[in-house]
Each structure stands twice: as C-alpha cells, then as structure tokens.
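Colleague: here's a sequence, model it:
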Amino acid sequence: MTTTRERENTMLVRDVMTTEPASVQPGTTIKAALRLLAERRVTALPVVTPNGQVCGVVSEADLIRDLLPRDPRTQEIPPADTRIPAQRVGDVMSGHPVTVHADTDLVEAVDLLTSTTVKSLPVVDRHGQLEGVLSRSDIVRLLARADEDIERQIDDLLRSTGLEGWFVQVTDGNVTLVGPEGTRDAVVARLLAETVPGVIEVSARTDRVS
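Modeller: Predicted structure coming up:
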C-alpha cells in the first residue's frame, strides 16, 4: 500500500516541466510557427485557443510536410507542381493532443513519452488551459544532472528537515545514505532523497557512528 508520505514525495511533472512555454494558435501562419520552433529550439508546439485552452499540437514534421517544391533539375521533364501548401497551423496540427497535469506522476509521463511517438506533452490544468510543456529533453537534462549537484541538494534537504549527521554519496545518480547508528529515520531519508531531480536509485542504512 502506498503511504501518504510516499505520495507526497513522488516526483511530479511540475518539478521538471518547462513553464511559460511557447505556443501558437490555429490561425498562426506556418512560417511564424517554423520561426518559433527555430528560435526556441523545440520540436513541437502546443496549439491553444484564444482563451488558452489546448486544442492541438503541431510538430516539425507537421510543418515541413509537403512544404518544399521538387527541384526541377532532378528530372528530365519536371512534373507540374499541383501542390497547395498549407498556410495555417490549423491546417496541419494534430487535433487530439496527449496531455498531462502538473501533479501527474513523472513516471507516468515518461511512459507516455517513451511508448508513443510524441516527443513533448502539453501540461494542462483542470480546465484544459496550458500550464507548461514536458519534453524528452527535459527528462534528459534531469537525468544528466551532475552528481555533485545532486549530493549537495540532498545534503541540504536532509539538514533542513532536521536529519543531521547523514553521509551522502552520489555516483552516476545512484545515492548512498549512511545515517548515525541507532537512528530510525532511514525510510524518511530515502524518501526525501528520491524527490531530488536526477536521482536514479537510493539506498539507506544506519550504521554510522555520529
């Protein structure tokens, strides 16, 4: 059974997501959306209505599909170009976006990012309005945090919650906690450490003489 403390210390989407993300509306031009992708260095953009509700997602592939004409030099008799290029985001966007909430367990969001073709997830509130975006690159940055930064944050977190005398070591995201002999706070220390971004696994024991 999941305890209240375990639920409180689950890493959530809000801990990792990009806040104030770039977005477009269905009426935004293809050119403007492409420019925004290039400027922000992202692979997809949430599409929102004028009141901020997410109504779709538009990706790089959506925007560049059928946009470029064939080079006539590649064929002896160039065919007539009968394309009618899309002009607006609403013409090419995916209208059924996969979304998550800020309080969604990060593990569930990662499952969506790895089991589907989507590379980013709009984060919406209970009214469907855009709050942020969670992308695969956000997860990569999270897991790539330096061990020294993780170690420092865990140490500060333990001290701020009254858990003194703990030795913290982090190697490739794997955390080892060694507490003062006789302390009963090993479970609490482990749960706290698990909330720190970049942590992969935590082991805790209490055999250190303070």
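Colleague: contacts, neighbours, all on C-alpha from now
Modeller: Will do.
Colleague: give the contact list for residue 45.
Modeller: By C-alpha atoms under 8 Å, 6 or more residues apart in numbering, the contact set of residue 45 is 22, 23, 24, 37, 57, 58, 59.
Colleague: biggest helix in the chain, by residue count?
Modeller: The longest helix of the chain (DSSP state H) is helix 147-160.
Colleague: centre of the chain to that helix, how far?
Modeller: 22 Å (C-alpha atoms, centre = their mean, to the nearest Å).
Colleague: in it, what counts as buried?
Modeller: 147, 150, 151, 154, 155, 157, 158 (16 or more other C-alpha atoms under 10 Å).
Colleague: for the comparison step, fold the sequence that follows:
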Amino acid sequence: MHSILVKDYMDENPHAIMKDATVRDAVTVLMKEQISGAPVIDTQKNLVGFVSEQDCIQEMLNDAFYCEGSPDVTSVMSKDVQTVSPNTSIVEIAEQMAKRPPKNYPVCADGKLIGLISRRLILKALLENDDDCYIHT
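Modeller: Sure thing, here's the model as predicted:
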C-alpha cells in the first residue's frame, strides 16, 4: 500500500464546540450532526478538549431529572486529547485505533484545529487504497 496521509482524508470542516458552550449546547450539536463527539475550541480555533456523548450523559441526567442548570462543556470534556498532524500516515492511525480508543482524532497544526479524522474516514482511506493487496490474474 502506498503512503496515504491524514490530510488526504480528514474532515476539513469538523463540527467543533466552543469552550463557553453548555453541555446542553454540545449535546444539541452532537444530536443534530449525528456525531458521537466533537473537538472543543476557543475563539482562535485552539484545541482545548474533546467532548463525547459519554461525557455528557450524567450532566444531561442531572439537568433533566434534578433540574440542575447545564454546566459549561469544559467541566465534562476530556482535556488530555490525542491529536494528529495532517502529515500523519493513515496506516499509523489505523494501527493505533485498532488497539485502543479514541474513535476520532482532532487534526491540528500549531495547536489549532484544522480537521478531524474518524474511524469511518480511516476505513474509507483503507478501502480506497487496498488495490495493492490483491493478486490480479
């Protein structure tokens, strides 16, 4: 398989959540866009975290049943986020994903969010580039 890079398959317009959003705001975006998680950014597009459906469940439970206000997304997001460069090999990321989470990697350059690479996009890249693996008769 020839070298394929994250920049060739990443989502260049990921649905990011602003860091001052509430958990309720984040859940609204996740549901509307039908995604399981999203990067959290500041106004300069600096990555500050990642929020997933799992991160939001307890807070939404508190909001819905205990009438507690929705806290800021920064209170539930993961702050230690694994990121990748746009020049990272798709094969390298696929090998990491095969061993452990996360399902999505924010793609950053100089600390700024420029894209997102997901399991679905990794699979697409592998599928589109697997011709070298078949023996043609």
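Colleague: which among the contacts of residue 45 of structure 1 end up buried?
Modeller: Buried residues within these, counting neighbours by 16+ other C-alpha under 10 Å: 22, 23, 24, 37, 57, 58, 59.
Colleague: give the equivalent position in structure 2 for residue 50 of structure 1.
Modeller: Matched by TM-score structural alignment, residue 50 of structure 1 corresponds to residue 43 in structure 2.
Colleague: any idea how far its match lies from residue 127 of structure 2?
Modeller: 36 Å (C-alpha to C-alpha, to the nearest Å).
Colleague: buried sites along stretch 19-35 of structure 1?
Modeller: Neighbour counts over stretch 19-35 of structure 1 (16+ other C-alpha under 10 Å) mark 21, 22, 23, 24, 25, 26, 29, 30, 33, 34 as buried.
Colleague: assign the first one to helix, strand or coil.
Modeller: Pointing back at residue 21 of structure 1 there. At residue 21 of structure 1 the chain is in coil, as set by DSSP: H, G, I helix; E, B strand; the rest coil.
Colleague: that one touches residue 124, doesn't it?
Modeller: No. Contact status for residue 21 of structure 1 versus residue 124: not in contact, 11.7 Å apart, counting by C-alpha atoms under 8 Å.
Colleague: which neighbours do these two have in common?
Modeller: Residues touching both residue 21 of structure 1 and residue 124 by C-alpha under 8 Å, 6+ apart: residue 132.
Colleague: would you map the helices across structure 2?
Modeller: Taking DSSP H as the criterion, structure 2 contains helices spanning 23-33, 53-66, 90-99, 119-128.
Colleague: out of the ones you listed, which one sits most buried?
Modeller: Counting by mean count of other C-alpha atoms under 10 Å, helix 23-33 has the highest mean neighbour count of the helices of structure 2, with a mean of 17.
Colleague: read off where that helix ends up in structure 1.
Modeller: Aligning helix 23-33 of structure 2 against structure 1 (TM-score structural alignment) gives residues 30-40.
Colleague: what comes into contact with that stretch?
Modeller: With C-alpha under 8 Å, 6+ apart, stretch 30-40 of structure 1 has contacts from 22, 24, 43, 44, 45, 60, 63, 86, 87, 88, 89.
Colleague: mind redoing it with 6 Å?
Modeller: Residues outside stretch 30-40 of structure 1 that contact it (C-alpha atoms under 6 Å, 6 or more residues apart in numbering) are 87, 88, 89.
Colleague: who wins for neighbours among the residues you listed?
Modeller: Among those, the one with the most neighbours (other C-alpha atoms under 10 Å) is residue 89, at 26 neighbours.
Colleague: report the central residue of structure 1.
Modeller: Residue closest to the mean C-alpha point of structure 1, counted by C-alpha atoms, centre = their mean, is residue 134 at 2.9 Å.
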